[in-house]
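Student: please find the sequence and the predicted model below.
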Amino acid sequence: MSLFLLSTAMFALGMDAYVLAGLVPDIARSLDVAEGSAAQVVTAFTLSYAIAAPVLAASLAGKSVKRILSLAMALFVTGNLISVFASDYWILIASRCVAGVGAGTFAPVAAATAGSLVPKEKKGRALGVILGGMGTGTVIGVPVGIQIANVAGWQLTLLVVAIIATAAIVGILSRLPAVDVAPPPSLNARLQMLTNPRVAVVVTVTLFTAIASLGLYTFMAPVLAALSMNLDSSLYFWAWGIGGVVGAFSVGHVIDHSGRPGIVLLCILIALVAAITLLPVSASAPAALSFVPILIWGAMGWSSLAPQQHVLLDLQPEHGSIAVALNSSANYLGSAIGTMVGGAIITTQAASAGSLPEFAAIAGLVAIVLQAIIVITQLNTQRSSTDATTR
């Protein structure tokens, strides 16, 4: 039951984090702002998730897990409720910051709690349940949320998110047993990890990957409209989410089989950039084929984090939690940067929304170059070590 409650909360987080991309046009019309400006509600959420949440985490050290989780979800619900009734753009931005802090505080503690609720041999399955909750929030929650918005307005979608999260809070307070887990690493601990050059390069790859993938995702609805992909937009969001879940659950087997997470990531990045580049081409393809690049994009974007976590855990076995938390912050920071840049491009009319895949592909190419350097350096190091041992 406890895992189900945590998974339900993660469903709300996943739905909230990704559904806003599909609501950008509706928010722009409702608040009478440009779509580039409306997209910054995503920036507010992701930037707070990446930066403000780790700051709050440091002040929660020593508090009970139940209290941390309840406080985090209360912030998340409060942010969403303010969003529902926000009639002003800046109030909506502020409310998304509050929701982002709550989500960013809750997620890592929920994952740690899930692992402590079961025997060690079942820890992987417990974490899978938690991640599955967020994945389901994306695959099912996002398309459903878009349909709700189409019928009754985007505010009702966020109200549904708040109701689901409130139910999770009640369950956590009444059913979650007392457990001890380490608080999430502070922002200072994450930044200190960047003094390691190898860690810094790996995290930079994550940053540019997120700029390309998640930054573009925020503008999927405007991009689809600009490219004249006139099917129901929720279908494309559904395809992206399904691809994401398949990729996230499959990549671990590929990594284990190959034993080379760096090369796996390089292949993922190449496929990601290819899929993004093909988006404009797919607009003129038959309807069924138009989903293929989006399906691949979702699969590659979601599967990119696991190889990075493997590499970081190998580089920092004694500080693995901090390294993985840093990578997560870089992922959300990249999403925020990509959204800000995309919004600026559209708002200033430097280019149309249909051109955003080209800019995303450039960020993806930077990630490919950096990852290729990492792989080549690693292979040369291994070759040198082999030569030294055979002499």
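Tutor: It's in.
Student: use CA for all of it now, contacts and neighbours both
Tutor: OK.
Student: starting at the chain centroid, how far to stretch 304-318?
Tutor: Mean-position distance between stretch 304-318 and its chain equals 17 Å (CA atoms, centre = their mean, to the nearest Å).
Student: for stretch 90-106, same thing?
Tutor: Taking the mean of its C-alpha atoms, stretch 90-106 sits 15 Å from the chain's own mean (CA atoms, centre = their mean).
Student: with stretch 317-337 instead?
Tutor: Centre-to-centre, stretch 317-337 and its host chain are 11 Å apart (CA atoms, centre = their mean).
Student: and stretch 19-36, by the same measure?
Tutor: Taking the mean of its C-alpha atoms, stretch 19-36 sits 20 Å from the chain's own mean (CA atoms, centre = their mean).
Student: here's the one I want to compare it with:
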Amino acid sequence: MKKSLLTLSFGTFGLGMAEFVMMGILPYVARDFGVSIPQAGHLISAYAMGVCVGAPLMVLIARSYPLKKILLVLVSLYAVGNFFTALSPNYAAIFVMRFISGLPHGAFFGVGAIVAEKLADKGKRARAMALMVAGMTVANLIGVPLGTFLSNLTSWRLIFLFTGCWGIFNLLAMLRWLPRMDALPNNGLKGQFAFLKNLSPWLLIAATAFANGGVFCLYSYVNPLMTGVAGFSTGSMSWIMVLCGLAMVSGNLLGGRLADKYDMPSVLSSIQAIAALAMTVLFFFAGVQPIVLSMLLIAAASLFAVSSPTQIMLLQNSRGGEMMGAAFLQIAFNMGNALGAWSGGAAIDSGKTVNYTAIIGASYLIVACGLILIFKSWQNKQLIPFALRK
């Protein structure tokens, strides 16, 4: 395993901690600042807003700088944002700090994807991308539960101090192990957006939003689904979430291997179709515990199994504006998360049982699968010489 690629994984681990740990510590934060849990939930939205604003903004500012220098600045900003989050004296301050902490997230994934592609051995680009993304999956598996435990044991501020310190560690690791890389060719402001004149990147961006929305429509309400419909005990949710984390780690690594070996659009559409089928089965058999658990794990695995092939395909279809293309992909990820959570919540608020989130999510995944099939057909018709086939 290349240490240079490992530094990218360290970065996504820290970003995963910062983004997702808030979901498990909302009651502690709300109590500390004297606000309601729904108000504290806006701190999750603040981070997502930072991602959506920061992804294109950071690319526009930093596009002419060497890639390593950009990553070092992004990690520094991430560390500072988390240190000040831990020290926030009131709700307004932590809201601002959460927004600032989210600014480097999308740009890091964007620049990191380009660096991972450059560092990858021949024929192993998707696996290199999967290694970078692995940090995010490990954060879901280990970091977030550990953060929730520490917050319960001591203070929620401790976990953000830890993530800030992790940022410093990541900075030192990059200084030591990441080789110097020249800046990408500066094609000017217009050049960064020129790739959007083609249909292919739009199809990938839309498919990403729908695919993420499909899984998050279900996953955002996994607790009430498993305890209220499937009949699992509240105490069993801890090991169920660990299993979901393991599924994400496994799905990410498997997706990278398959994408290196087979046609990427076919791999992507197949994963989305399998996830849609699993969620449809879950909808009809939500009261059967072995089935609902198995289908949930398949859906969780698919969430990150599509990450590597999607990022590589978008990089291949945004030449001249690779950083902006990767940034748009991160915006699509987060918009999909918001779409899924909103759709599932709307169904529940309308009086539907929680398992209806699965069938809504399955419909989004079918749309995503269809968009990828259109993408593949369009690529074949255009005969664009991108190395999508291995």
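Tutor: Structure received. No experiment lies behind these values; they were computed from the predicted model shown.
Student: please state their TM-score.
Tutor: The TM-score (TM-score structural alignment, normalised by the length of the second structure) is 0.77; 378 aligned residues with a CA RMSD of 4.1 Å.
Student: where along the stretch 101-250 of the second structure do the helices fall?
Tutor: 125-138, 144-153, 156-177, 188-193, 199-219, 222-224, 237-261 (DSSP state H, counting those that start in this stretch).
Student: likewise the stretch 251-390 of the second structure?
Tutor: So, for the stretch 251-390 of the second structure - with DSSP H, counting those that start in this stretch - the helices run 264-284, 289-305, 307-316, 322-349, 356-382.
Student: closest to Leu26 of the second structure out of those?
Tutor: Closest approach to Leu26 of the second structure among the helices of the stretch 251-390 of the second structure is made by helix 322-349 (16.8 Å; CA to CA).
Student: could you give the angle of that closest one to helix 199-219?
Tutor: Per axes from the mean of the first three to the mean of the last three CA atoms, to 10 degrees, the angle that helix 322-349 of the second structure makes with helix 199-219 is 40 degrees.
Student: for helix 322-349 of the second structure, packing partners?
Tutor: helix 37-62, helix 91-119, helix 188-193, helix 199-219, helix 307-316, helix 356-382 (3 or more CA pairs under 8 Å, 6 or more residues apart in numbering; DSSP states H and E).
Student: so stretch 71-88 of the second structure matches what in the first structure?
Tutor: Under the alignment (TM-score structural alignment), stretch 71-88 of the second structure falls on residues 69-86 in the first structure.
Student: any buried residues in the matching stretch, and which?
Tutor: For stretch 69-86 of the first structure, the neighbour count (16 or more other CA atoms under 10 Å) marks 69-84, 86 as buried.
Student: now the helices of the stretch 101-250 of the second structure as JSON lines including distance to Glu322 of the second structure?
Tutor: Converted to JSON lines, the helices of the stretch 101-250 of the second structure look like this (distance: least, CA to CA, whole Å):
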{"stretch": "helix 125-138", "distance to Glu322 of the second structure": "15"}
{"stretch": "helix 144-153", "distance to Glu322 of the second structure": "31"}
{"stretch": "helix 156-177", "distance to Glu322 of the second structure": "21"}
{"stretch": "helix 188-193", "distance to Glu322 of the second structure": "8"}
{"stretch": "helix 199-219", "distance to Glu322 of the second structure": "11"}
{"stretch": "helix 222-224", "distance to Glu322 of the second structure": "35"}
{"stretch": "helix 237-261", "distance to Glu322 of the second structure": "20"}
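Student: for Ala48 of the second structure, which of those is the nearest?
Tutor: When these are compared by CA to CA, helix 199-219 sits nearest Ala48 of the second structure, at 14.1 Å.
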